[in-house]
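Undergrad: What shape does this take:
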Amino acid sequence: MNKKGFFEVITERRSVRHYDPTVKISRDELKQMVAEATLAPSSSNLQPWRFLIIDDQALKEKLLPIAFNQKQVVEAAAVIAVLADYEGYKQAEKIYQKAIDAGYMTEETKATLIANIHRRYENRERSQIKDVALVDGGLVAMQFMLVAKARGYDTVPMGGYHDERFKEAFHISDRYETVMLIAVGKAAQPGHPTTRLDVEDITFWNEMPST
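TA: Predicted coordinates for the structure are as follows:
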């Protein structure tokens, strides 16, 4: 596969809402795309992101009214639900042991990090965990969209869906927060070009203006 260069990816990526329904993406490739996306950074490397991949057509049809009948849901090869795990910190032992096995961390460092994480998270308000996890979820979601573009696919991030109905329909417990849905496939129509504010309009040096 000839993957696109980085600057091609960031300049050519568009939010695509019309997909070729005949194009499928294998589960092996989707798993590889997720693996590449999860190279994104996360707080304390706790990786609280989780992914529900919906590639069954009947289930995409089930999702359609929940997502306010946005056609990309049923036309795209798959819909990725990016979730944040409120109990993600409980994977610290597994994550840091892998770091030890890879030679990236000592046992002493691991013990210190795990003690600090449990101290921070076990008494932390749910809303505080959510704030961190949503940032991490946004990072991995953007990376997934860039990975998809590099592989020749198109995506659109979706916030337009009924969250509670989605959780109920797909049996998602309160342990998880939904970050967004991402439709992924091959564009049937290109995404609309868009404009951006000038850098001068959004960038300040050393201090913010008073107004």
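Undergrad: okay, CA-based contacts and neighbour counts for the rest of this
TA: Noted.
Undergrad: So what's the residue count around Val82?
TA: Here the neighbour count serves as a burial measure; for Val82 (other Cα atoms under 10 Å) it reads 24.
Undergrad: residues touching it, list them.
TA: Contacts for Val82 were tallied using Cα atoms under 8 Å, 6 or more residues apart in numbering; they are Trp49, Arg50, Phe51, Leu52, Gly137, Ala141, Thr178, Val179, Met180, Leu181, Ile182.
Undergrad: From the residues you listed, which land in strands?
TA: Filtering the contacts of Val82 for membership in strands, criterion DSSP state E, returns Trp49, Arg50, Phe51, Leu52, Thr178, Val179, Met180, Leu181, Ile182.
Undergrad: middle-most residue in this structure, spatially?
TA: Averaging the C-alpha coordinates of the chain gives a centre point, and the residue nearest to it by Cα atoms, centre = their mean is Ala141 (2.4 Å).
Undergrad: Just to check, that one is in contact with Ala37?
TA: Yes - contact criterion Cα atoms under 8 Å: Ala141 and Ala37 qualify, at 7.4 Å.
Undergrad: so which of the ones in strands among the contacts of Val82 comes closest to Pro65?
TA: Within the ones in strands among the contacts of Val82, distances to Pro65 taken as Cα to Cα reach their minimum at Leu181, with 14.0 Å.
Undergrad: Excluding covalently adjacent residues, which one is nearest to that closest one?
TA: Spatially, and ignoring its direct neighbours in sequence, Leu181 is nearest to Ala81 (4.5 Å; Cα to Cα, 6 or more residues apart in numbering).
Undergrad: Second input sequence below; structure requested for side-by-side comparison:
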Amino acid sequence: MDTFTAIRERRSVKLYDPEFVMPQQDIDRLLELATLSPTSFNIQNWRFVVIRDKELREQLCAAAWNQAQVREASALIMVCADLNAWGLRTERYWANAPEETRKMLVGMIHQFYKDDKQLQRDEALRSSGMAAQTIMVAAKAMGYDTCPMIGFDMETVSRLIKLPKDHVIGMMIAVGKAVQPARPRGGQLPLDEIVFEDTF
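TA: A predicted model of the protein is given here:
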């Protein structure tokens, strides 16, 4: 499937075939593609938790107000981010760059993020959002459906997945084979209402 078609046909599907099992190589492929998503300064601050344990899936389903896709989709991926990735062995983000370039960029990373907690959080959520979109478009291109979710009790889910204190959850994504298509689109706003030239 070409990229334009995958973008147009990607929908938030709620009902999945609980008997279908995604091959491990397809899950690996989705995550490998996600790691090609852009991040500021190449800090790669996303972290992915693939939930396999059935009992844990049931607990997560309860924390998501019993939304069936949490239990029934073939894969459940928690898209998270490390808030402190900007300051953790930053030279590795530019390991293949010339030494002078690497030193310059590492210095810039520290200068940009070190005293701004809000920017660190914003960056983590921006990065996890871009990775999530990569997963969803890639999944559609591979013949799967997805559902991005924030409809869950964040505190409970954080505890269940043992989220480190310096990490944040962007969203969870259900991935699998739909047994019922998504509802028709609710309605897209026209471009002349959302696109501006030069200034608002």
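Undergrad: Just give the TM-score of the two.
TA: The TM-score (TM-score structural alignment, normalised by the length of structure 2) is 0.94; 198 aligned residues with a Cα RMSD of 1.3 Å.
Undergrad: which one of the contacts of Val82 of structure 1 sits closest to Arg14 of structure 1?
TA: Of all those, the one sitting nearest Arg14 of structure 1 is Ile182; the distance, using Cα to Cα, is 12.7 Å.
Undergrad: now the closest one: how far from Leu39 of structure 1?
TA: Using Cα to Cα, to the nearest Å, we find Ile182 of structure 1 at a distance of 18 Å from Leu39 of structure 1.
Undergrad: Who has more neighbours out of the two?
TA: The residue with the greater number of neighbours, taking Ile182 of structure 1 and Leu39 and applying other Cα under 10 Å, is Ile182; the counts read 25 against 13.
Undergrad: Need the counterpart of the more buried one in structure 2.
TA: Using TM-score structural alignment, the partner of Ile182 of structure 1 in structure 2 is Ile173.
Undergrad: try Arg165 of structure 1
TA: The criterion is TM-score structural alignment: under it, Arg165 of structure 1 has Thr156 as its aligned partner in structure 2.
Undergrad: what's the nearest residue to its match if we skip its chain neighbours?
TA: Leaving aside its chain neighbours, Thr156 of structure 2 sits nearest to Ala63 (6.4 Å; criterion: Cα to Cα, 6+ apart).
Undergrad: Report the contact partners of the one you found.
TA: Ala63 of structure 2 is in contact with Phe152, Asp153, Thr156, Val157, counting by Cα under 8 Å, 6+ apart.
Undergrad: Next: Glu61 of structure 1.
TA: Val73, Val74.
Undergrad: Now the buried members of the ones in strands among the contacts of Val82 of structure 1.
TA: By the neighbour-count criterion of 16 or more other Cα atoms under 10 Å, these include these buried positions: Trp49, Arg50, Thr178, Val179, Met180, Leu181, Ile182.
Undergrad: Which helix runs longest in structure 1?
TA: Ordering each helix of structure 1 by length in residues (DSSP state H) puts helix 126-150 first.
Undergrad: and it, which stretch of structure 2?
TA: Helix 126-150 of structure 1 corresponds to residues 117-141 in structure 2, going by TM-score structural alignment.
Undergrad: What's the match for Gln47 of structure 1 in structure 2?
TA: Across the alignment, which pairs residues by TM-score structural alignment, Gln47 of structure 1 is matched by Gln44 of structure 2.
Undergrad: oh, I was asking about Phe7 of structure 1
TA: In structure 2, the residue matched to Phe7 of structure 1 (TM-score structural alignment) is Phe4.
Undergrad: For its match, grab the count of nearby residues.
TA: Using other Cα under 10 Å, Phe4 of structure 2 is surrounded by 10 other residues.
Undergrad: helix, strand or coil for Gln59 of structure 2?
TA: helix (DSSP: H, G, I helix; E, B strand; the rest coil).
Undergrad: Map it onto structure 1.
TA: For Gln59 of structure 2, the aligned position in structure 1 is occupied by Lys62, per TM-score structural alignment.
Undergrad: That match: how many residues sit nearby?
TA: 16.
Undergrad: Kindly report the same for Ile135 of structure 2.
TA: The burial count assigned to Ile135 of structure 2 is 27, neighbours taken as other Cα under 10 Å.
Undergrad: quick revisit: who's in contact with the match of Gln47 of structure 1?
TA: Gln44 of structure 2 makes contact with Thr35, Pro38, Ala85, Tyr93, Ser127, according to Cα under 8 Å, 6+ apart.
Undergrad: Would you mind measuring from it to Ile51 of structure 2?
TA: Note on Gln44 of structure 2: its distance to Ile51 of structure 2, by Cα to Cα, is 21 Å.
Undergrad: Look up the closest residue to the aligned partner of Ile25 of structure 1 in structure 2, ignoring the ones flanking it.
TA: The alignment partner of Ile25 of structure 1 in structure 2, by TM-score structural alignment, is Met22. Taking Cα to Cα, 6+ apart as the measure, Met22 of structure 2 lies nearest to Ser74, with 5.8 Å between them; neighbours along the chain are not counted.
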